[in-house]
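S.K.: have a look; sequence and predicted model below, questions after that.
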Amino acid sequence: MLIPRKNTWNLTTSKSKVSPVKTFQQNQNMTLSIPPELNSASEVLSSLSTQQTPKVTEAEMMQAVRTLLLGLGEDPEREGLKDTPKRVVKALQFLTKGYHESLDELLNGAVFTEDANEMVLVRDIDIFSSCEHHILPIIGRAHVAYIPNGKVIGLSKIARICEMYARRLQVQERLTLQIADALQGLLKPQGVAVVLEATHMCMVMRGVQKPGSWTVTSAMRGVFADDARTREEFMNLILHNTKFR
């Protein structure tokens, strides 16, 4: 199985058509601070801004949840729902905490000079995100690889980058691109490959109600986009079941 060159594709296992994915940019009001050693990546990272300041208070958010409960015909004062507005707000803040994290804080200096030039792959990274259309869960896993070009990153930081972008309101296509572009901008490697497999509760619990359907998105940069053999090696590695399972 080879991924088309120089494109990112969205593949849904329940008989949907293959269509190219457009690049999305984050809210321009968000800001990102970049450490001096990463200034060369500033142009790329400027499109991956992550921090923002809430425009409403927690009290206003809780009142909005109360209004929703009333609209559903519920009594927000009954015992089981009295603290629900507070709990919902806290849960949403946790599920979207990636808006308040930055790449430089996340990295904490864990970028190292290294002569390695072979593929580095972290696979089966658990992903928990939220669909921006319905605010329902997206649950899946990411496979992320890069080929160094003089710099390597701490392995745990790859998982943390995935987590930072997942913990916000997302579409899977954009999440895939953000992970790939963040690594490409930070390390300037020979190439980056990201494959994200996920099931969307908005397709399982409502709408078409198709449990068991999975969406697969990919982003290829550098040699992974240009060289079929490198791309094939990556695909073979992520399709192979490890002995740790």
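M.R.: Arrived safely.
S.K.: going forward, measure contacts and count neighbours with C-alpha atoms only.
M.R.: Fine.
S.K.: from Met220, how far off is Ile147?
M.R.: 12 Å (CA to CA, to the nearest Å).
S.K.: check Thr242 too.
M.R.: In terms of CA to CA, Thr242 sits 23 Å off from Met220.
S.K.: excluding sequence neighbours, find me the nearest residue to Gln184.
M.R.: Closest residue in space to Gln184, ignoring its immediate chain neighbours: Val192 at 6.4 Å, by CA to CA, 6 or more residues apart in numbering.
S.K.: one step back: overlap in contacts of Ile147 and Met220?
M.R.: Gly191, Val192 (CA atoms under 8 Å, 6 or more residues apart in numbering).
S.K.: who has more neighbours, those two?
M.R.: Shown here are Ile147 and Met220; by other CA atoms under 10 Å, Met220 has more neighbours (27 against 24).
S.K.: this is the comparison structure:
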Amino acid sequence: MEKNILSGQSFLGKLTDEEIEKRRDSAEYHFREFLYALGYDVHNDPNMKETPRRVTKMYMKELFSGTYQPCPKITTFPNSGNYSGIVFEGGIKIISGCSHHFMPIIGYVYIGYIAGDTIIGLSKLNRICQWVASRPSLQEEMTTKIHEELEKILQNNKGVAVYIKASHLCVQARGVKDYDTSMITSKLSGVFLDKEDTAKEEFLQMVNSFKK
């Protein structure tokens, strides 16, 4: 029996080439039937004949590729300089898909952390965000998952902050069709939750100075 997971979960697990091909063929077949059920002559329309294959490839290799791949290998380094300030990276572009309507979510991630024993190679923050985003999910789930991955990697950290601002096409292109709204989510831990500490305020100042 094929293994399936809930949307927003980690990844499907290591699949053989044969298993991937089987899923791809099945998805392509059922998407063709879906289009046919909607009323399109997908078998004879020259513009749509290959659409099931293209859409399946797009989901499995691009938009939802994180479903089929483990988290990328993350390089960490010792915090040999005992840096105690906030490490911040902002404007990390993500493109995901809402698990309610399969419409795009497009936005930016802002990350801050105060290192303990280790620091992360800067580009690895981008890789974590992009991997988490590459599956059907909710923005709330993405925010939590990115935070969880950073907590696992940053040994003995003093705090991690994740802030996401994104536009949802399920709001902009359907339903209320409100083109100017964005959704903001955040998750904080450690000193970023300490009301006696200035870390949260400093982080939000960095976000606001960088925000796209």
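M.R.: On my side now, so go ahead. Everything numeric here is computed off the predicted structure, so don't read it as measured data.
S.K.: rewinding a little: secondary structure class for the alignment partner in the second structure of the residue nearest to Gln184 of the first structure?
M.R.: Alignment note (TM-score structural alignment): Val192 of the first structure maps to Val160 of the second structure. The three-state label given to Val160 of the second structure by DSSP: H, G, I helix; E, B strand; the rest coil is strand.
S.K.: so Val160 of the second structure touches Gly190, yeah?
M.R.: Yes: between Val160 of the second structure and Gly190 there is a contact under CA atoms under 8 Å: 6.7 Å.
S.K.: the more surrounded of these two?
M.R.: Val160 (25 against 15).
S.K.: ok, that one - contacts?
M.R.: Counting by CA under 8 Å, 6+ apart, Val160 of the second structure touches Ile111, Gly112, Tyr113, Ile114, His147, Leu150, Glu151, Leu188, Ser189, Gly190, Phe192.
S.K.: do Val55 of the second structure as well
M.R.: Glu28.
S.K.: start to end distance for stretch 94-106 of the second structure?
M.R.: End-to-end span of stretch 94-106 of the second structure (CA to CA): 6 Å.
S.K.: name the residues of it that are buried.
M.R.: Ile94, Ile95, Ser96, Gly97, Cys98, Ser99, Met103, Pro104, Ile105, Ile106 (16 or more other CA atoms under 10 Å).
S.K.: which parts of the second structure are helices?
M.R.: For the second structure, applying DSSP state H gives helices covering 17-38, 51-58, 122-133, 139-153, 169-172, 199-210.
S.K.: which residues of the first structure does the second one align to?
M.R.: Okay, so that is helix 51-58 of the second structure. Counting by TM-score structural alignment, helix 51-58 of the second structure sits on residues 84-91 of the first structure.
S.K.: check contacts around the spatially most central residue of the second structure.
M.R.: What sits nearest the mean C-alpha location of the second structure, by CA atoms, centre = their mean, is Ala133, with 1.3 Å. Neighbouring residues of Ala133 of the second structure by CA under 8 Å, 6+ apart: Gly66, Ile94, Ile95, Ser96, Gly97, Met142.
S.K.: in strands, which of these appear?
M.R.: Taking DSSP state E, the ones among those that sit in strands are Ile94, Ile95, Ser96, Gly97.
S.K.: which among the residues you listed gets closest to Arg23 of the second structure?
M.R.: Using CA to CA, Gly97 comes nearest to Arg23 of the second structure of these, at 19.4 Å.
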